[in-house]
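*Asks:* what shape does this take:
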Amino acid sequence: MKKLLQVDTLPKHIDVAILIARIGIAALMLTHGLPKLSMLLSGEPVQFLPFMGLSQEVSLALAVFAEVFCSILLLVGFATRLAVVPLIITMLVALLMVHAADPFQMKEPALHYLLVYVVLLLTGSGRYSVDYLLQSKADRKAFSLSN
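*Replies:* Below is the predicted model of the structure:
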């Protein structure tokens, strides 16, 4: 678990690139998630893809969790590697189920999001994040000495 949340010490320009990717993709995903949150809270009948036997309401709630809550975590860089997992799953569902029969142009946005989320899963949140601030100084120093 400790390694999962560990932030690697990278050159500063790489950390800036991760920061830009993290904030940019989180902000863009919020534009998809906030309308879904409004739909969920509206009290009106839900029109959403029922996924794997789940009701439309539960499927929508899971999408809202990923697209809003996980995007906020991503925005501040808290538990980044954990936060992108639901986002990756959501984009796989969008790519392989929601837009399965659509032309590539309709699948492309989900694929773009998916690629950035996979990169963030591999890189973590970078130096400019809550994850980095929470990581103890001793852990950061030990890591930088080992590299």
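*Asks:* please make it C-alpha for all contacts and neighbour counts, starting now.
*Replies:* Fine.
*Asks:* grab the nearest non-local neighbour of the spatially most central residue of the chain.
*Replies:* The centroid of the chain falls nearest to residue 84 when counting by Cα atoms, centre = their mean (3.4 Å). Spatially, and ignoring its direct neighbours in sequence, residue 84 is nearest to residue 117 (5.8 Å; Cα to Cα, 6 or more residues apart in numbering).
*Asks:* next SSE downstream of the helix or strand containing residue 114?
*Replies:* Assigned by DSSP states H and E, residue 114 falls within helix 104-123. Counting by DSSP H and E, the next helix or strand C-terminal to helix 104-123 is helix 130-134.
*Asks:* to compare with the earlier structure, here is another sequence to fold:
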Amino acid sequence: MKSLIRRVLNTEIGSPRADLGILVYRILLSLSLINTHGMKKLLDIQGTIEHIPDPLGLGGVFNTAMALLSNIVCPIFIILGLGTRLAILPVVGTTLLGFFVVHAADPWAVRDVPFMYSLAFGFLLYLGPGKYSLDDRLFNR
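*Replies:* Next up is the predicted model:
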């Protein structure tokens, strides 16, 4: 019983369970972003260009390209664990822009989504990709 309690309450960061948890977290978080926000933009690119917010005045085509980069391309790299921390930066940049600029006047219920994605990907930025990643295979062996 004592060993079971020790295993359940283990706080060792480098444990195999922690690395597996980071892998699952990376995959599910990225798939959520792709499925919820990326695919609808990809499947209707022309509609996205016409309706995407343009808070910085860069134009619909540029904003759509950046949205596709941060909602589809970067999450694929994050899932693979390839250039993970670099791939997270555009995602966090886009979600923070949504939180602070695009939805600044909206109620909290609307601002909550970009805020939660910013926190979730920011946490992954802090943790790194973990042992089960291409980054680990390529750069730590």
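*Asks:* hang on, the earlier thing: what is the burial count for the aligned partner of the residue nearest to residue 84 of structure 1 in structure 2?
*Replies:* Alignment note (TM-score structural alignment): residue 117 of structure 1 maps to residue 121 of structure 2. Neighbour count of residue 121 of structure 2, defined by other Cα atoms under 10 Å: 22.
*Asks:* roughly how far does residue 121 of structure 2 sit from residue 56 of structure 2?
*Replies:* Distance from residue 121 of structure 2 to residue 56 of structure 2, counting by Cα to Cα, to the nearest Å: 23 Å.
*Asks:* try residue 102 of structure 2
*Replies:* Using Cα to Cα, residue 102 of structure 2 is found at 10 Å from residue 56 of structure 2.
*Asks:* of those two, which one has the most company?
*Replies:* Taking neighbours as other Cα under 10 Å, residue 102 of structure 2 and residue 56 compare with residue 102 leading, 17 against 10.
*Asks:* burial count for the closest residue to residue 60 of structure 2 other than its chain neighbours?
*Replies:* Computed as Cα to Cα, 6+ apart, the closest residue to residue 60 of structure 2 that is not its neighbour in sequence is residue 49, at 4.6 Å. Residue 49 of structure 2 has 18 neighbouring residues, counting by other Cα under 10 Å.
*Asks:* what sits against residue 49 of structure 2?
*Replies:* Residues in contact with residue 49 of structure 2 (Cα atoms under 8 Å, 6 or more residues apart in numbering) are 60-61, 63-64.
*Asks:* 10 Å - rerun?
*Replies:* Shown in contact with residue 49 of structure 2 (Cα atoms under 10 Å, 6 or more residues apart in numbering): 41, 59-65.
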